[in-house]
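> Return a 3D structure for these sequence lines:
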Amino acid sequence: MPKERAAKKSRVHQTIQKQGIAFNKDFGQHILKNPLVITSMIEKAALRPTDVVLEIGPGTGNMTVKMLEKTKKVIACEIDPRLVAELQKRVLGGPLQNKLQIIVGDVLKTELPFFDICVANLPYQISSPIVFKLLLHRPFFRCAILMFQREFAQRLVAKPGDKLYCRLSVNTQLLARVDLIMKVGKNNFRPPPKVESSVVRLEPRNPPPPINFQEWDGLLRICFGRKNKTLGASFRCTKVLDMLEKNYKIHCSLKNIPLGDDFDMKKKIEDLLTENDYEKKRARTMDIDDFLGLLNLFNTNGVHFS
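Below is the predicted model of the structure:
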């Protein structure tokens, strides 16, 4: 082996030995090492002594220990058994041991218990599914303070007309109040990720809007499939029309509504969009009220998306 490669390998090995654990990139492991960022996230969470806190991806427990000191209980979800052992070691035999509950496994496949608040430096590859797992969780929690990749965080708060405005923006803002609360540079992590990060505060809307979320998301998938297209163009797509026609026929058979031989789904959709001034609208400039109006228009005319 050439000398340079041997020296580099040796340096990497020493670094890992110093850290005690080789971090697993498959799990998106980037440990938050800056105590000021940790303290700031905990302050933004406004924890109470009676709170049960959910932490996703506690890593080596830098934030966990601080939260255990301030709350009734911390439920930590961790997929990596090596980090679970590290976390258990930190509280073993001390007064905090009984306040910590560890759930070992994939948080996306785990049924979450009751919690008041969620604070997490998330593995970035599960950002989107975890947001909706949390927002559809019942009973409601007070708020979540979550670390995301910066562009993902900007998508969450984007407004109609913004470059990053997308289905994720609309879905999240339908179910929660979302605020960007701080930026975090990559050097605050070990090892540093390739991207900058931001912390977001999510506060679920309670009660939630009285709509079927699957229907709502089905509508948004069509509208945002090509967000710069007009709705008229998006709904003329053969695949979309086939799906809507199938659903409409099921609706009619359940309600005993006769379908004429000359029934044309394409014409029905075009008429609904044109008569209600949606034909020329584009998803990228529509707000939540526009989409709620569109869903209501379709549903009251027997057109369904799930």
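> use CA for all of it now, contacts and neighbours both
Will do.
> what kind of secondary structure is the nearest residue to Met286 once chain neighbours are set aside in?
Using Cα to Cα, 6 or more residues apart in numbering and skipping residues adjacent in sequence, the residue nearest Met286 is Pro160, 5.9 Å away. Of the three states, Pro160 takes coil under DSSP: H, G, I helix; E, B strand; the rest coil.
> swap in Thr15?
helix.
> do the same with Phe148
strand.
> Number of residues surrounding it?
Look at Phe148: counted by other Cα atoms under 10 Å, it has 26 neighbours.
> which residues does it contact?
By Cα atoms under 8 Å, 6 or more residues apart in numbering, the contact list for Phe148 reads Asn121, Leu122, Tyr124, Ser127, Ser197, Ser198, Val199, Val200.
> Would you convert those into JSON lines that also reports secondary structure?
Supplementary listing: these in JSON lines, determined by three-state DSSP:
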{"residue": "Asn121", "secondary structure": "strand"}
{"residue": "Leu122", "secondary structure": "coil"}
{"residue": "Tyr124", "secondary structure": "helix"}
{"residue": "Ser127", "secondary structure": "helix"}
{"residue": "Ser197", "secondary structure": "strand"}
{"residue": "Ser198", "secondary structure": "strand"}
{"residue": "Val199", "secondary structure": "strand"}
{"residue": "Val200", "secondary structure": "strand"}
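> Also this sequence, please, to line up against the first:
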Amino acid sequence: MPKIKTEKKSRVHNEVAKQGIMFNKDFGQHILKNPMIITAMLEKAALRPTDVVLEIGPGTGNMTMKLLEQAKKVVACEIDTRLVAELQKRVLGTPYQQKLHIMVGDALKTELPFFDLCVANVPYQISSPLVFKLLLHRPFFRCAVLMFQREFAQRLVAQPGDKLYCRLSVNTQLLARVDMLMKVGKNNFRPPPKVESSVVRIEPRNPPPPIPYREWDGLTRIAFTRKNKTLGAAFRQTSVLTALEKNYALHCSLNNVTIPEGFDVKAKIEEILTEVEADQKRARTMDIDDFMKLLHAFNKNGIHFS
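The predicted model follows:
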């Protein structure tokens, strides 16, 4: 009988091989094995003994155990029940047992509790939605020290004009200050991922800018659909015009405003873009202030994005 190969789907992590745990690539399981990287991440987080720390994807608990040494409480969110059992085993009968609270499930679908800090080696496939789930979480947390795939981390900190500057960059920087902390080579993980990693520090802006985030998100979505095209070209797309016309009609209806006779949404949008001198601008060169100015001009004229 031919031998069934399982190596392609997952690899055995030596420390838990005896429990028969296979690492699941669908969950992005790459365990950080270098204790010096873990120590450096905790130092950058500036933990206090009174802190409640959220950890997403604790894996076998290498970072969790270090967090438990320094924090008041650790909330670990883990989707894989086999790793939950491994984590519970590590704290069983230790002073840390009472300090660890494990939430079993998908971090993106779980209602997160209060926390002061978030420290995590993030499963790479949930990077983007997790960043925004954290940034829109209330009450505010102090900061997050997170490990991401290197290119994703570079996008978070990219500035207007940079090759990697994108919607992710401007949306994140609207809500937080983001700093690159360190690079982490693939050999620091077991099994090694195919990509290099980086650690970033994210500090939410508190209070946040006085902007309806869904409106902002809708505007940047259109602008960055073709980030190298002019805004004039981006807003002349039929699908965009149709959606904005529908939003305008809804806005007028909700505010008891009569839609002007012969209203032409395309002409109105071109007028607004010209008024703020944005018609020939490209999203890849625009900063937060440029987008704020544009959003204000649209909203003032009854054009909405959510």
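> residues contacting the residue nearest to Met286 of structure 1?
Contact partners of Pro160 of structure 1, counting by Cα under 8 Å, 6+ apart, are Arg284, Thr285, Met286, Asp287.
> Now rank those residues by neighbours and give me the top one.
Using other Cα under 10 Å as the neighbour criterion, Arg284 leads the contacts of Pro160 of structure 1 with 22 neighbours.
> for that residue, what are its contacts?
Residues in contact with Arg284 of structure 1, defined by Cα under 8 Å, 6+ apart, are Pro160, Gly161, Asp162, Tyr165, Cys166, Phe224, Lys227, Asn228.
> In the contacts of Phe148 of structure 1, find the pair that's most separated.
Farthest-apart pair in the contacts of Phe148 of structure 1 is Tyr124 and Val200; separation 13.2 Å (Cα to Cα).
> Strands of structure 1, residue ranges please.
31-32, 52-56, 73-78, 100-104, 117-121, 143-149, 176-184, 189-190, 197-204 (DSSP state E).
> where's the residue nearest to Asp106 of structure 1 when sequence neighbours are not counted relative to Ile103 of structure 1, distance?
Of all residues not flanking Asp106 of structure 1 in the chain, Ile79 sits nearest, at 5.4 Å (Cα to Cα, 6+ apart). Using Cα to Cα, to the nearest Å, we find Ile79 of structure 1 at a distance of 8 Å from Ile103 of structure 1.
> tell me, what residue is most central in structure 2?
Centroid check for structure 2 by Cα atoms, centre = their mean gives Val131 as the closest residue, at 1.8 Å.
> check contacts around that one.
Thr172.
> how about the contacts of Pro160 of structure 1 in JSON lines, adding distance to Val178 of structure 1?
Converted to JSON lines, the contacts of Pro160 of structure 1 look like this (distance: Cα to Cα, whole Å):
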{"residue": "Arg284", "distance to Val178 of structure 1": "19"}
{"residue": "Thr285", "distance to Val178 of structure 1": "19"}
{"residue": "Met286", "distance to Val178 of structure 1": "18"}
{"residue": "Asp287", "distance to Val178 of structure 1": "15"}
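> Just give me the closest of these to Gly28 of structure 1.
Arg284 (30.9 Å).
> Report the buried residues of stretch 250-269 of structure 2.
Buried residues in stretch 250-269 of structure 2, counted by 16 or more other Cα atoms under 10 Å: His251, Val265, Lys266, Ile269.
> Equivalent analysis for stretch 223-238 of structure 2, please.
Using 16+ other Cα under 10 Å as the test for burial, stretch 223-238 of structure 2 gives Ala223, Phe224, Lys227, Lys229, Thr230, Leu231, Gly232, Ala234, Phe235.
> From Trp216 of structure 2, how far off is the first one?
So the one you mean is Ala223 of structure 2. Ala223 of structure 2 sits at a distance of 11 Å from Trp216 of structure 2 (criterion: Cα to Cα).
> Now distance to Leu295 of structure 2 too, for the buried residues of stretch 223-238 of structure 2, in a markdown table please.
A markdown table is the format used below for the buried residues of stretch 223-238 of structure 2 (distance: Cα to Cα, whole Å):
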| residue | distance to Leu295 of structure 2 |
| --- | --- |
| Ala223 | 11 |
| Phe224 | 14 |
| Lys227 | 17 |
| Lys229 | 18 |
| Thr230 | 16 |
| Leu231 | 13 |
| Gly232 | 15 |
| Ala234 | 15 |
| Phe235 | 13 |
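> before we move on, the earlier item: specify which member of the contacts of Pro160 of structure 1 is nearest to Thr64 of structure 1.
Asp287 (38.1 Å).
> Which of the strands of structure 1 sits closest to His304 of structure 1?
Nearest of these (Cα to Cα): strand 176-184, 24.4 Å.
> Show me what that closest one packs onto, helices and strands only.
Secondary-structure packing of strand 176-184 of structure 1 (3 or more Cα pairs under 8 Å, 6 or more residues apart in numbering; DSSP states H and E): helix 150-157, strand 197-204.
> swap the cut-off to 6 Å and go again
If you count contacts as 3 or more Cα pairs under 6 Å, 6 or more residues apart in numbering; DSSP states H and E, strand 176-184 of structure 1 packs onto strand 197-204.
> Tell me the spacing between Ala283 of structure 1 and Ser234 of structure 1.
Distance from Ala283 of structure 1 to Ser234 of structure 1, counting by Cα to Cα: 10 Å.
> let me fix that: Pro139 of structure 1
For Pro139 of structure 1 relative to Ser234 of structure 1 (Cα to Cα), the value is 37 Å.
> hang on, the earlier thing: any chance of the strands of structure 1 in JSON lines, plus distance to Asn301 of structure 1?
Below are these laid out as JSON lines (distance: least, Cα to Cα, whole Å):
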{"stretch": "strand 31-32", "distance to Asn301 of structure 1": "51"}
{"stretch": "strand 52-56", "distance to Asn301 of structure 1": "42"}
{"stretch": "strand 73-78", "distance to Asn301 of structure 1": "45"}
{"stretch": "strand 100-104", "distance to Asn301 of structure 1": "46"}
{"stretch": "strand 117-121", "distance to Asn301 of structure 1": "40"}
{"stretch": "strand 143-149", "distance to Asn301 of structure 1": "37"}
{"stretch": "strand 176-184", "distance to Asn301 of structure 1": "29"}
{"stretch": "strand 189-190", "distance to Asn301 of structure 1": "53"}
{"stretch": "strand 197-204", "distance to Asn301 of structure 1": "30"}
